[in-house]
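Visitor: structure for the following, please:
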Amino acid sequence: MFPTAVFEENIVFNPRGEAYAFYRLSGTTYEYLAPHAKRSVLRPFEELLYVYTGDGQLLYLTEELTITEKQYVGPISLSNEPDIIKEASRHTYSACQALVEGRAQARRVYLGLKLPTVNKFDFSFSAKEVRDHFLDIVSAIKKNTNISERTISEAVRAERELYHQMSGTLDISRITFSDLDFIVRRNVQRAGALPPLLSPRKKGVFDRALLYAMSEGAIIDPKLNYVKITLGDRELYQTFLTFADVPRYIRDYDDEWLAALNGHLFPVDAVIHFKVEAPVKARGKVISRKKIAKDQINESYKGEGEASEDSEWAVGESRSLESKLSGGMPLITFHTTFSVAAYDKTEMEANAKALMQFYRQREYRVVRPPGDQVKCFFSFFPAGNPGSVGIETDPGFLSAGGPTVGYEVGDNRGFFIGWTKGKIPVFFLPGLAMSREENTTGTIVCTGVLGGGKSNLKKLIMELSGLMGARIFSIDPKDEDHVFKKLPFEMKQIDLSALGEAKINPFKLSVETIRARAIANDYLDLILDTQRDDRETRRLVVATAVNQVMLRSPENQDMHTVLDTLEHITKHGLTGLELPYPVNEASNSRIQEEAQNCLMHLHTMSMSSLGRMVFGKGTPDLGGTEQITVVNLKELPLPQPDKRKEQKITESERQGVGLMYLAAAAAREAMLRAPRDQLKVLPIDEGWVLLDIPEGRRLIKEIIRMSRSFNIIPILCVQNASDIDIDGIRNNVGYVFCFRANYDEEIKDNCKMLGIQYNEYIQKMFTSLESGQCFMRDIKHRVGKVYISPQPDYLLQLFDTSGGNKR
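Guide: Okay, here's the model as predicted:
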């Protein structure tokens, strides 16, 4: 007889008239949490077992994902440009293929709890069993079913009370008919993606027609050690394993014997039937068994024999258990059954052997019960009976298994960007973070050593954002982003490299007078090193020179006018200048001296190949119509990251940093001029260069601060997470990607940024990360180890910075 007879919303009735309420459990990403946080994830399920009494069923099922191209692009707002549509189609096809070939998986966890006794109703069934046909074995053919309104209303009321009791501690949702449909289909077709589900309905009877539709007319053929299921012209093999015994002790965290199934390279499903026994009743049972065990030990000693260690251990443990039961702890009896399946019998056998070995190494006794395979098969259906022997334990053992543990990381929809634990795919949707749905910052931080993969990830995000029509302005100190010329995006590259011919006017980077003044002032403060405590007079000179330039006509607002103003101050002091404050003649000599120093510095700079670049009358069109603008800063003399703390910045390096600052300021202005609702991306490679200087920190803080309201995704690529450990930046980061790190301090900084605990295990993982592997923290602060997998494959070669990609 099929275990499930009737359903009403999320309430399932079995043929015995017992009602079970079923819920879907949501897991919390867990693997890299601190111990106290892990306990807080596991504890709610244990708390449930303390307040609930009765029978329960936990279904731990794999969902093998098949996403059609239409489903994949459904949540993504793609560009309407014909060439970009073609590129998006190539990505979509490749991503869907990768998901199928990689057997992408998600985990579904269902909890069923028997409702308190309701008025029993009568089922009258007759079942005709035919050996070679699944339906005639599994279905109870309904002739007459009478469910009174009172019975249903009592079950609904009991379920409502139960849900209210649980929802405060567990992240649960009531199942729908689609969940029931999935459970039945998954239990029959336990390998590969499932066919489309049936249309929703709120109530119904599991009669022949419904089961036929759900099972696709499957035929079951039970064997001694497995079950063969015929699905049309295909034959599927399922085998079932059970716990015969478990370790005497496990830790309250980091021994997740159930959640560990997610790490296997093949899908494994599990069902746990459990019975929660009230402490008073359980204590009486324990006392009775303890007495029997003591009598056996006494008999052994009377016969001048010796009691077994197991007997003596049992008596000792019974005392501890009796004490716990007296304190209110319930007793749990649970039955665990695992299932592996494949369309190839040899593959099924190999997977079963691997699973048995996995648990035996952890001191679990796993058996493959011959002759009970059909019983195990039916135990996976809602409200079914156990298929294995029961084992008594405390509530902590079940919760420590990890039914509330999850491994998902990334966005809940969007572009496929890689893999995490086992076969779990990772998705990323540019702009989701800033949407009304999430309402958080979209800032992305990438850290890691050279060759770790952070530049590839930056370019992948640029590519995916470009497919959505995003406007992209990239600060490119290594001339890596020229590769976008080979992709179907309109692109402009501005050459501010050491060998470039472009000239830029620091006074013309913003159409807003106030911001134009601030950019020029900050640039000159940086170039003339005014931030030292003993250079207050120099700061005054710079501010005065900038103000005088801004008073000139627009065609004369440039660095040449700065030189003219400084020359005037050198000769005449502040006399003759239009000033908003009175002149202190006593300080004129110091002002003239500082003006002369600044004049000499800037005049010398104007004659150098690097310095002359800021003495342009106009400025490159940094805010054109192209979708991608890349500012090439290759071979600029920038400070070396490994020598930042050991040497002062040289004059040429200061000029290089100044140009990078101007490029970033120009990018900010371009972002502000673009339509506010248009998605915009601002990658800044070697972002630590700007974060090392006050002017750069202010600029990046402002970009991050306005990013949400202006729909901007800043991407900061840095060597170390400590570069981001700055007030106003650290707490305004949405996504974090930490690639390989080699030194303890770097790894500790990464852990702090990710929000995970540093330990020896994490240290070894960071140093052993391969290119493309990283730790990711998403906008929900979930952390997982991710392998970045650009799609299509040609992007990986195109984005390669190891020397394989040439112009």
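Visitor: please make it C-alpha for all contacts and neighbour counts, starting now.
Guide: Noted.
Visitor: with adjacent residues omitted, what lies nearest to Phe22?
Guide: Leaving aside its sequence neighbours, Phe22 sits nearest to Gly112 (C-alpha to C-alpha, 6 or more residues apart in numbering; 4.2 Å).
Visitor: wasn't the one you found part of a strand?
Guide: Yes. Assessed with DSSP: H, G, I helix; E, B strand; the rest coil, Gly112 lies in a strand.
Visitor: was I right to think it contacts Tyr23?
Guide: Yes. At 6.3 Å, Gly112 counts as touching Tyr23 under the criterion of C-alpha atoms under 8 Å.
Visitor: all strands for the stretch 301-450 of the chain, in order.
Guide: Here the stretch 301-450 of the chain has its strands, by DSSP state E, counting those that start in this stretch, at 331-342, 365-367, 391-393, 405-406, 415-420, 424-428, 444-447.
Visitor: Proceed likewise with the subsequent sequence, for comparison:
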Amino acid sequence: MAANRDIYEAALSGAKVLLLDPKSERKDICKWDEKLTELGSELNFISFSTKDEDAGKLDPFLLFDNRAEAVEVSREIIYYLLNINIRNDSAKSSIVTKAVKRVGQLAEPSIRFVKDELRHLVQENDTLPEDHRPMALELASILEEFEDVSLARLIFGKRMDDENVLNYANQFNVLQVDNLQLPKKSTPSEEYTEANIVSVAILFSLTAYMMKFLRMFQNELTVVAIDEAWNFFQNPAGERLIDRLFREGRSLFSPIYLMTQNLMDIPSSMRGQIGTAYCFRTDIPEEIETIQEFMKLEDSAGLEDMMPKMQSGYCLYRDLHQRTGVMQVRILQEHLFDAFDTSIDVRELANQA
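Guide: As a prediction, the model looks like this:
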């Protein structure tokens, strides 16, 4: 509610806004297209689907003019899909890096060619040590299996539309992916389905989309907001992408909003980059302790008693000057309250009534 209000007001004030809505709540549930009439044609929903016209739309080599950046993002995506850890899987990491770099040298590069380059490495003499050849073939086969998952067409599909490029003429842009199957926060990573893994990989590519957005309007205030941000912090690759987005935002004086269930979702090493924060009711002792440490409050602040009893709409707030206090988030206009409320429980009760 608080984040929706902030980015909405930013758009009304003239900022360019890009919101990643991985569950398509803003249009499918909250009906922003019907309720936020004051934004008029400035509200733009950008959908990513399995349709032919969207094939390859999230290919990093399409998103970035800079080949080095496209190579880096492509490598992050493939590392995640293949569950490669740089420290523990140095051989696999080296093989994938060689293949991705070779793709980057092609006249018309595409991330879908990485599996082909992995196989070419095996066929060429003296390119790989003998014991690495079976590994390269196995990685190519696993990658090919992921490409068969329907949503993977967004990343690995052959581009069907040469005009399929970024175009942000609107003030408020909402990125939505049809049928994105993100895992539940409680699901262990080893229990992720293929669709879960591909869905998280798509978030990585969407991060590249957001970085390009920030650079398109360098003389204007731009805001990037990410809902369900915890998905990025389930693995090192996601953390690196968010950190890169933070650095990009700082260099361009563009704020980045992270919406997530708990402050603990964000790694402690990255919390120092957070300025303004809203912390709402929680009864999780570890989360309360994390909030207290983050807000730099003394033990006598009594958060362990206050946070579980905090009324709906109230939060512990910290501003850019490190001032901390209790704030009530109020949305006075009824149509805005209804549009900004993404609470499933509230909507189910309303439907029952």
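Visitor: ranking the strands of the stretch 301-450 of the first structure by burial, who's on top?
Guide: strand 444-447 (a mean of 26; mean count of other C-alpha atoms under 10 Å).
Visitor: and the next element down the chain from that strand?
Guide: Following strand 444-447 of the first structure in sequence order, the next helix or strand is helix 454-467 (DSSP states H and E).
Visitor: quick one, that next one and strand 424-428 angle?
Guide: 60 degrees (axes from the mean of the first three to the mean of the last three C-alpha atoms, to 10 degrees).
Visitor: can you report how many residues lie near the counterpart of Ile155 of the second structure in the first structure?
Guide: Matched by TM-score structural alignment, Ile155 of the second structure corresponds to Val614 in the first structure. When neighbours are defined as other C-alpha atoms under 10 Å, Val614 of the first structure has 25 of them.
Visitor: quick one: the nearest residue to Val614 of the first structure once chain neighbours are set aside from Leu524 of the first structure, how far?
Guide: Nearest in space to Val614 of the first structure, with sequence neighbours left out and distances taken as C-alpha to C-alpha, 6+ apart, is Ile504 at 4.8 Å. Ile504 of the first structure is 14 Å from Leu524 of the first structure, where distance means C-alpha to C-alpha, to the nearest Å.
Visitor: and Arg39 of the first structure, by the same measure?
Guide: From Arg39 of the first structure to Leu524 of the first structure the distance is 54 Å (C-alpha to C-alpha).
Visitor: compare these two (neighbour count), which wins?
Guide: Ranked by neighbour count (other C-alpha under 10 Å), Arg39 of the first structure and Leu524 place Leu524 first, with 23 against 17.
Visitor: counterpart of that one over in the second structure?
Guide: Alignment note: Leu524 of the first structure maps to Ile78 in the second structure; criterion TM-score structural alignment.
Visitor: that older thread, from Arg208 of the first structure, how far out is the residue nearest to Phe22 of the first structure?
Guide: Plainly put, Gly112 of the first structure is 24 Å away from Arg208 of the first structure if you go by C-alpha to C-alpha.
Visitor: and the helices in the stretch 401-550 of the first structure?
Guide: With helices called from DSSP state H, counting those that start in this stretch, the stretch 401-550 of the first structure shows them at 454-467, 513-527, 536-551.
Visitor: and the last one, which stretch of the second structure?
Guide: Read it as helix 536-551 of the first structure. Under TM-score structural alignment, the counterpart of helix 536-551 of the first structure in the second structure spans residues 90-105.
Visitor: buried residues of that stretch, list them for me.
Guide: 91-93, 95-104 (16 or more other C-alpha atoms under 10 Å).
Visitor: equivalent analysis for stretch 210-222 of the second structure, please.
Guide: Of all the residues in stretch 210-222 of the second structure, those buried under the rule 16+ other C-alpha under 10 Å are 210-214, 221-222.
Visitor: can you show me the strands along the stretch 1-150 of the first structure?
Guide: Here the stretch 1-150 of the first structure has its strands, by DSSP E, counting those that start in this stretch, at 6-8, 11-13, 19-25, 28-29, 54-64, 105-114, 123-126, 141-145.
Visitor: report the central residue of the second structure.
Guide: Leu203 (4.6 Å; C-alpha atoms, centre = their mean).
Visitor: quick check: stretch 294-308 of the first structure aligns to which part of the second structure?
Guide: With TM-score structural alignment applied, stretch 294-308 of the first structure matches no range in the second structure.
Visitor: and Lys35 of the second structure, what does it touch?
Guide: 335-336, 339 (C-alpha atoms under 8 Å, 6 or more residues apart in numbering).
Visitor: change it to 7 Å
Guide: Contact analysis of Lys35 of the second structure by C-alpha atoms under 7 Å, 6 or more residues apart in numbering lists 335, 339.
Visitor: on that earlier part again, the residue nearest to Val614 of the first structure reaches Arg612, doesn't it?
Guide: No. Under the criterion of C-alpha atoms under 7 Å, Ile504 of the first structure is not in contact with Arg612, lying 9.1 Å apart.
Visitor: show me which of these two is the more surrounded one.
Guide: Applying other C-alpha under 10 Å to Ile504 of the first structure and Arg612 shows that Ile504 carries more neighbours, namely 24 against 19.
Visitor: any idea how far Ser652 of the first structure is from the more buried one?
Guide: According to C-alpha to C-alpha, Ile504 of the first structure and Ser652 of the first structure sit 17 Å apart.
Visitor: other residues contacting the lengthiest helix in the second structure?
Guide: Longest helix in the second structure, counting residues (DSSP state H): helix 194-216. Residues from elsewhere that reach helix 194-216 of the second structure (C-alpha under 7 Å, 6+ apart): 58, 60, 63, 77, 80-81, 146, 149, 152, 180-183, 222, 238, 241, 245, 248.
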